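Asks: Below is the structure, and that's it, no one-letter string:
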């Protein structure tokens, strides 16, 4: 083999090695960067039964990654977080006291679907109020009335959607609860 042929063979081997390295890096990148993104299923509602007549379905898909908190006292571990489900209705209010009356949220574990829950409100939900006569010049105001008096908390789990069925006319909102890192001792009696 002459010098030119030898050089072409080296260039070919070098290109082959570069291609192998390049494709190896692509595979490594795709398994370390793209695979975790696919690890969280999105809006897979196949295991959930259809809402019953008169019910509206609301779905919350929690983010897999949240922005870091600026408060160093809050836990960054999602195991320490909870999601508060808030069921209510936006209505126009006058000077009277208003609240929603009805059954609160209940949880149903779905058969054969690991860790999947269906949350629902069964029965009618009514707006109740005092019946005082309001001053004629008092303006109406819009407000969101919440069903129930205690927070309804569920574990934070980005792997599955939170599915809530409520009677038509109600809304579902949510907020995130994060725990403090600090653990305090109780008083022993």
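Replies: Arrived safely, thanks for sending. What you are looking at is a predicted structure, and each value in this text was computed from that prediction instead of being measured. Numbers count the residues shown, from 1 in each chain.

Asks: Only C-alpha atoms from now on, for both contacts and neighbour counts.
Replies: OK.

Asks: What separation do you get for residue 12 and residue 125?
Replies: 75 Å (CA to CA, to the nearest Å).

Asks: quick one, which of the two is more surrounded?
Replies: Just comparing residue 12 and residue 125: by other CA atoms under 10 Å the higher neighbour count belongs to residue 125, 20 against 12.

Asks: For that one, list the residues it contacts.
Replies: By CA atoms under 8 Å, 6 or more residues apart in numbering, the contact set of residue 125 is 100, 101, 102, 103, 167.

Asks: Skip the chain neighbours and tell me the closest residue to the third one.
Replies: So that's residue 102. residue 125 (4.6 Å; CA to CA, 6 or more residues apart in numbering).

Asks: next, the one to line up against it:
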């Protein structure tokens, strides 16, 4: 292979880590601490990825009654030093907490009880994994949000 082709291949592969061997795309990310796990979301490529967001849904499946239940905790956004890649870390969940309504005659059911507060929306980027560190017993799910193609003008007043 000519030097020019080798340089072109390196330039094409470097930002995407796509030419690396399997598993090396996680090499920049720190290992999980004791009692925690590293959970990975790898997104499919899409046209116009800027029109999408990823909602992180973090919690545990529990037996619940008719009340609204949630966990406390702080999901922190951090950056891999020297790489600039973001990742998310949840050190612990507190609770669960819930409302105190009476639920006469209603049986308990299994449901995902999630981290309370505003939803965590992150940029859709299929070129890098979304990496989330959580305690071992915590589940990470996600939902894809998309923007409408239609835009509207604001009123001038």
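Replies: Received, thanks. Bear in mind the structure is a predicted one, so any value in this text is a computation, not a measurement.

Asks: Let me see the TM-score of these two.
Replies: The TM-score (TM-score structural alignment, normalised by the length of structure 2) is 0.77; 140 aligned residues with a CA RMSD of 2.3 Å.

Asks: circling back to that earlier point, give the equivalent position in structure 2 for the residue nearest to residue 102 of structure 1.
Replies: Matched across to structure 2, residue 125 of structure 1 falls on residue 94, judged by TM-score structural alignment.

Asks: So that match versus residue 66 of structure 2, what's the distance?
Replies: Distance from residue 94 of structure 2 to residue 66 of structure 2, by CA to CA: 20 Å.

Asks: and if you look at residue 59 of structure 2?
Replies: In terms of CA to CA, residue 59 of structure 2 sits 18 Å off from residue 66 of structure 2.

Asks: which one of the two has more residues nearby?
Replies: Between residue 59 of structure 2 and residue 66, residue 59 has the larger neighbour count (other CA under 10 Å), namely 23 against 16.

Asks: shouldn't residue 99 of structure 1 be in contact with residue 147?
Replies: Yes - here residue 99 of structure 1 reaches residue 147: they are 7.5 Å apart, a contact under CA atoms under 8 Å.

Asks: between those two, who's got more neighbours?
Replies: residue 147 (23 against 18).

Asks: Once you drop chain neighbours, what's closest to the counterpart of that one in structure 2?
Replies: Residue pairing (TM-score structural alignment): residue 147 of structure 1 is matched to residue 115 of structure 2. With sequence-adjacent residues excluded and distances taken as CA to CA, 6+ apart, residue 115 of structure 2 is closest to residue 71, at 4.7 Å.

Asks: Looks like that neighbour contacts residue 113 (just checking).
Replies: Yes - counting by CA under 8 Å, residue 71 of structure 2 touches residue 113, with 6.9 Å between them.

Asks: so what sits against both of those two?
Replies: Jointly contacting residue 71 of structure 2 and residue 113 under the rule CA under 8 Å, 6+ apart are 59, 96.

Asks: Read off where stretch 31-41 of structure 2 ends up in structure 1.
Replies: Under TM-score structural alignment, stretch 31-41 of structure 2 corresponds to residues 50-60 of structure 1.

Asks: If we go by neighbour counts, what in that stretch is buried?
Replies: Residues 55, 56, 57, 58, 60 are the ones in stretch 50-60 of structure 1 that count as buried (16 or more other CA atoms under 10 Å).

Asks: so which of the contacts of residue 125 of structure 1 hold up in structure 2?
Replies: When you map the contacts of residue 125 of structure 1 onto structure 2 and apply both residues aligned by TM-score structural alignment, their matches' CA atoms under 8 Å, the shared contacts are 100, 101, 102.

Asks: Which of the buried residues of stretch 50-60 of structure 1 fall in strands?
Replies: 55, 56, 57, 58, 60 (DSSP state E).

Asks: can you tell me which residues contact the first one?
Replies: Contacts were defined as CA under 8 Å, 6+ apart; by that measure residue 55 of structure 1 touches 165, 166, 167, 168.

Asks: Lovely, talk soon.
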